[in-house]
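In: what's the 3D shape of this:
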Amino acid sequence: MATKKDDRSQDGRKKKEQRKRNRPDAPLRDVLRVPEGERLDLTAYDASATPAGPAGKAAGLAATAALAPRLANLQERLYASSTAGDRRRLLLVLQGMDTSGKGGTVKHVIGLFNPSGCRIRAFKAPTPEERDHPFLWRITKALPQPGEIGIFDRSHYEDVLIARVRALAPRSELGRRYDQINRFEKSLADDGVTVVKVFLHLSYEEQRNRLLERLDNPEKHWKFNAGDIEERSVWPAYREAYEIALERCTTDEAPWYVVPADRKWYRNWAISTLLLEHLEALDPTYPPGDFDVEECRRRLLAT
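Out: Coordinates of the predicted model:
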């Protein structure tokens, strides 16, 4: 049973987190991070907002482009350090409703990196082979190697999202899965994986607009799925499923970030900035050579 002392301690933590988010110079990861131990209400988040972002679309596009050299340099340093035994790598997990921009993020944000150092995996409905294994089996096989940047377009969270909405698993099993996910992500962190989990927060109205755009443009019909219309009928159920997943699975080792996704330019800037902040925190370095530089120079000049 919670005591008054416990309540005061929790209130103190909440106020401390709020102060961190409200600082003018706060890192974006503090601004967008889902607070631990708090009830999450996604209806309180404005999907068209641009928290801590540039002043408008033109400025946002320019700011995102300006991040490219820094991201590329950090990626190269991360890979270089892995050649000397550094096991660190980064995993970006993208979740969101249909049309929220998971594919767009891969195109516009991951496009800022060297593709040879990225490992991209889109998770669809499990194959018969995957269904014969525990739900984390296919995830483990797709993890980035040391020095790489991994990107998951959907992820293991589908097994507590659509599985909850469509009753594909008993509630008791879903409860166990949240705990399994937390243990799994902690094991990743312990092995050198920086996990950056992003929920692309799209509004109901903006999803309608994007689906209409696909319907009205023959060149985008390949993107349209009539099943997306049916999925809109259970929008509140998906929102609740996301709220529970984000509440249960935001941790120190693998926090969730809510990125407003109605404005594509902001989405791209925000995710690029989150990746930059995490890579800068890793601060990978080029390893020293294991050879005599002057001796090799002398030999080379003699050829």
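
In: switch to C-alpha atoms for all contacts and neighbour counts from now on
Out: Fine.

In: Counting by contacts, list what the lengthiest helix in the chain packs against.
Out: Longest helix in the chain, counting residues (DSSP state H): helix 57-82. In terms of contacts (3 or more CA pairs under 8 Å, 6 or more residues apart in numbering; DSSP states H and E), helix 57-82 is packed against helix 264-282.

In: can you give me the angle the helix it packs on makes with helix 57-82?
Out: Angle, helix 264-282 to helix 57-82, by axes from the mean of the first three to the mean of the last three CA atoms, to 10 degrees: 30 degrees.

In: List the contacts of helix 264-282.
Out: 27-29, 50, 53, 57, 60-61, 63-64, 67, 70-71, 74-75, 90, 101, 105, 108-109, 194, 196, 198, 200, 259-261 (CA atoms under 8 Å, 6 or more residues apart in numbering).

In: Please provide the structure for the following sequence as well, for comparison with the first:
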Amino acid sequence: MMSLDTYKVIDTISLKDISTKVVVRDAKKDLKKSRKKLSKLQDAMYAEGKYSALICLQGMDTSGKDSLIREVFKDVNARGVVVHSFKVPTELELKHDFLWRHYIALPAKGKIGVFNRTHYENVLVTRVHPAYVFGENIPTVHSLDDLNDEFYHNRMDRINDFEHHLAKNGTIILKFFLNLSKEEQKDRLLRRLEIPNKNWKFSADDLKERKLWDKYQFCYEDLLNRTSKENAPWFVIPADDKDSARCILAKILVKELKKYNFKEPTLSDKLVAQLDDFKAQLNKE
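Out: Purely as a prediction, here's the structure:
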């Protein structure tokens, strides 16, 4: 497996030059080890109460986001992980600015929040389908001509500001793009059609969106290059092999969270001096 640092977006990248498949030997075994470490890190983060962690997941349809969340966070205390899957904005959400629904879903200190699809949908899906923006009733948007590159780059600047503010206030932000090949997506869609108990996962819209593959890749590449910052980095994870993708992402999570050296609070000298007395009281019951 490549060094974990090679997955981080530091310089300008081109997605066509990045492999979508890396096979990690003993990926499932390594994932189990990482899960235990992640659980301990979250316990310490919760006890310390200074930081929260926001894990952002983006990827094309069938890239494996749902199953990755299930497998990577399986051993973390259920109360320590909150997952939000953002769908089409509701009527109420459209009456607020485009970041509002994401802000109110942020994790509290001590917890890990996972955004399954994220605030980046606002510079991704809306860029591929700009007419969606009309639903936001923005005063300065009158026609499709207003929804140009400048509009979306301005939104990316606002997202950078948003994440900078969060990071300054104790939110650890780690963003992952599950980099799937078009060929592998085809195979996964076919499996949804061929295996009866997976039929429910298939939608005709998947095929419509697949036809826009190149536009999505362009938009992803642009946002990755413009919004990967030191306080909120993007990592491009090869997603064609699901076990390996989960293993790599979990290892990166552990490596990045360890940097914060979470410390469980220590008891005061007064309480330490009373411990034997407390034990004696309990043993007398």
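
In: Got a TM-score for the two of them?
Out: Put the two chains on top of each other and the TM-score (TM-score structural alignment, normalised by the length of the second structure) is 0.89; 266 aligned residues with a CA RMSD of 1.6 Å.

In: Check which element follows the longest helix of the first structure along the chain.
Out: strand 89-96 (DSSP states H and E).

In: The second structure: matching residues for that following strand?
Out: Aligned by TM-score structural alignment, strand 89-96 of the first structure falls on residues 52-59 of the second structure.

In: And the contacts of that stretch?
Out: Under the criterion CA under 8 Å, 6+ apart, residues 45, 65, 106-118, 170-180 lie in contact with stretch 52-59 of the second structure.

In: same deal with stretch 159-166 of the second structure?
Out: The set of residues external to stretch 159-166 of the second structure that reach it, using CA under 8 Å, 6+ apart, is 119, 172-173, 227, 229, 231-232.

In: Please tell me which residues of the first structure it aligns onto.
Out: Counting by TM-score structural alignment, stretch 159-166 of the second structure sits on residues 181-188 of the first structure.

In: mean deviation of that stretch from the second structure?
Out: Taking mean CA distance after the TM-score superposition for the first structure, the mean distance separating stretch 181-188 of the first structure from the aligned residues in the second structure is 0.5 Å.

In: and the gap between the closest residue to residue 248 of the first structure other than its chain neighbours and residue 111 of the first structure?
Out: The spatial neighbour of residue 248 of the first structure that comes closest, neighbours along the chain excluded (CA to CA, 6 or more residues apart in numbering), is residue 178 at 6.6 Å. According to CA to CA, to the nearest Å, residue 178 of the first structure stands 32 Å off from residue 111 of the first structure.

In: between those two, which one's more packed in?
Out: Neighbour tally, residue 178 of the first structure and residue 111, criterion other CA atoms under 10 Å: the higher count belongs to residue 178, 20 against 13.

In: so of the contacts of stretch 52-59 of the second structure, which ones are in strands?
Out: 112-116, 171-179 (DSSP state E).

In: which stretches of the stretch 51-200 of the second structure form helices?
Out: Using DSSP state H, counting those that start in this stretch, the helices found in the stretch 51-200 of the second structure span residues 65-72, 91-94, 100-103, 125-128, 149-168, 182-194.

In: TSV please, covering the ones you listed and showing distance to residue 269 of the second structure.
Out: TSV is the format used below for those (distance: least, CA to CA, whole Å):
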stretch	distance to residue 269 of the second structure
helix 65-72	39
helix 91-94	50
helix 100-103	40
helix 125-128	56
helix 149-168	32
helix 182-194	59
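
In: For residue 276 of the second structure, which of those is the nearest?
Out: Of all the helices of the stretch 51-200 of the second structure, it is helix 65-72 that lies closest to residue 276 of the second structure, at 40.1 Å by CA to CA.
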